[in-house]
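# sequence and computational prediction follow.
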Amino acid sequence: MEIIEGNCFKDNFPLWIKLVNKKITVTTDNGNDYQGIVKTIDPLTGSIVLLQFNDEELSKPSDLMIITGHAVKRLTLQTDQQPQSSTINLDIIKENEIDQDELKGRKIKLIEWFEKNRIPVEENDNQELVVAKSITIKSPYTKDDCNSSNVMVVRRIQDLMSRMPTTTT
């Protein structure tokens, strides 16, 4: 086990690269311990994205945890149980899966909402919604699934989506 404490972790990019896809235990400043595999570390804040597992075989993550960089007190690198592969299946939390009927209904409601607000929308070959010829919305069609290079337009569409009633008339 390798233990990293204090300011050794802050702004230490080579260490961050070394930690990606490694099993670690993070101790926070309030004394809580969190164990998982490092998916990534935010270079601006030092926040750690940990994949947590219910079983020891590391087959599929059961949860995703973000630990803010300022709260990290100590890191313990678990050298005994590292994942065999750097590619981990990211199908996180199977309970949140949406059935196809609900997904189709959500897409139809969203199309109706955009049309009601006189915003052009169409569906492309990949089952994505294309809004105003500049924004794509991928399944499961939530405001977090909007993608475009124009951030201002994305924010306006996301705002409109958040104002969509649960039942459209």
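Structure received. Residues are numbered from 1 along each chain as shown.
# going by C-alpha atoms from here, please, whenever you check contacts or count neighbours.
Fine.
# now Gly36: how far from Arg155?
For Gly36, the distance to Arg155 equals 33 Å [CA to CA, to the nearest Å].
# of the two, give the one with the bigger neighbour count.
Between Gly36 and Arg155, counting by other CA atoms under 10 Å, Gly36 is the more crowded of the two (22 against 13).
# leaving out chain neighbours, which residue sits closest to the more buried one?
Gln52 (4.6 Å; CA to CA, 6 or more residues apart in numbering).
# one more structure, for comparison:
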Amino acid sequence: MGHAVREVEILKEGDEEMAKRLSSLFMPEGRQVLSTDELKRKRECLRAWLEKNLIPVTEEGETLRVAGVLTVNPPYGSQDCCSSNEIILSRVQSLVESNPGPDENL
């Protein structure tokens, strides 16, 4: 359907109130906003944990790519894993959930 769109016209820029309303719609309850440093620390921690478990991981910007078939996006929780292979998705999500944290796995 997107191929049929020829032009998009912005009628009004969003304000702070609209940003909050959209955030509440699309972000799960209790989801916290992390700083750039915190996200980097979580990414490095998760990468180290996966590598410790002999899972091949590469970084593509802020995204972790696991075995070339799964991605983990910020903030790097099990719900942030995405793959069309449900078996790999389930196993990596289990590993992400069992990640002991930065003090334990580095």
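Happy to help now that I have it. Just so it is clear, the model here is predicted, and its values are computed rather than measured.
# now the TM-score, please.
Here the TM-score for the pair of chains, by TM-score structural alignment, normalised by the length of structure 2, is 0.70; 87 aligned residues with a CA RMSD of 2.6 Å.
# quick one on the thing from earlier: ok, the residue nearest to Gly36 of structure 1 - contacts?
Gln35, Gly36, Ile37, Pro61, Ser62, Asp63, Leu64, Met65 (CA atoms under 8 Å, 6 or more residues apart in numbering).
# make it 10 Å
Going by CA atoms under 10 Å, 6 or more residues apart in numbering, Gln52 of structure 1 touches 23, 34-38, 58, 60-65, 92.
# and the next helix or strand past the longest strand seen in structure 1?
If you go by DSSP state E, structure 1 has its longest strand at strand 33-41. Counting by DSSP states H and E, the element after strand 33-41 of structure 1 in chain order, helix or strand, is strand 48-52.
# in structure 1, which residue is closest to the centre?
Closest residue to the average C-alpha location of structure 1: Leu64 at 7.8 Å, with CA atoms, centre = their mean.
# which one is that one nearest to, not counting chain neighbours?
Leu51 (4.8 Å).
# that neighbour corresponds to which position in structure 2?
Aligning on TM-score structural alignment leaves Leu51 of structure 1 without a counterpart in structure 2.
# so what's the residue count around Leu51 of structure 1?
Neighbour count of Leu51 of structure 1, defined by other CA under 10 Å: 24.
# same question for Leu39 of structure 2.
16.
# so what's the aligned partner of it in structure 1 up against?
Taking TM-score structural alignment, the alignment pairs Leu39 of structure 2 with Leu103 from structure 1. By CA under 10 Å, 6+ apart, Leu103 of structure 1 lies in contact with Glu97, Lys109, Ser139, Pro140, Tyr141.
# save those residues as a markdown table, and put in neighbour count and distance to Lys116 of structure 1 too.
As requested, the contacts of Leu103 of structure 1 are arranged in a markdown table below (neighbours: other CA atoms under 10 Å; distance: CA to CA, whole Å):
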| residue | neighbour count | distance to Lys116 of structure 1 |
| --- | --- | --- |
| Glu97 | 11 | 28 |
| Lys109 | 18 | 10 |
| Ser139 | 17 | 21 |
| Pro140 | 17 | 21 |
| Tyr141 | 18 | 17 |
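# just send these back as JSON lines, with distance to Thr169 of structure 1 and secondary structure too.
Shown next, in JSON lines, are the contacts of Leu103 of structure 1 (distance: CA to CA, whole Å; DSSP: H, G, I helix; E, B strand; the rest coil):
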{"residue": "Glu97", "distance to Thr169 of structure 1": "27", "secondary structure": "coil"}
{"residue": "Lys109", "distance to Thr169 of structure 1": "10", "secondary structure": "helix"}
{"residue": "Ser139", "distance to Thr169 of structure 1": "23", "secondary structure": "coil"}
{"residue": "Pro140", "distance to Thr169 of structure 1": "22", "secondary structure": "coil"}
{"residue": "Tyr141", "distance to Thr169 of structure 1": "19", "secondary structure": "coil"}
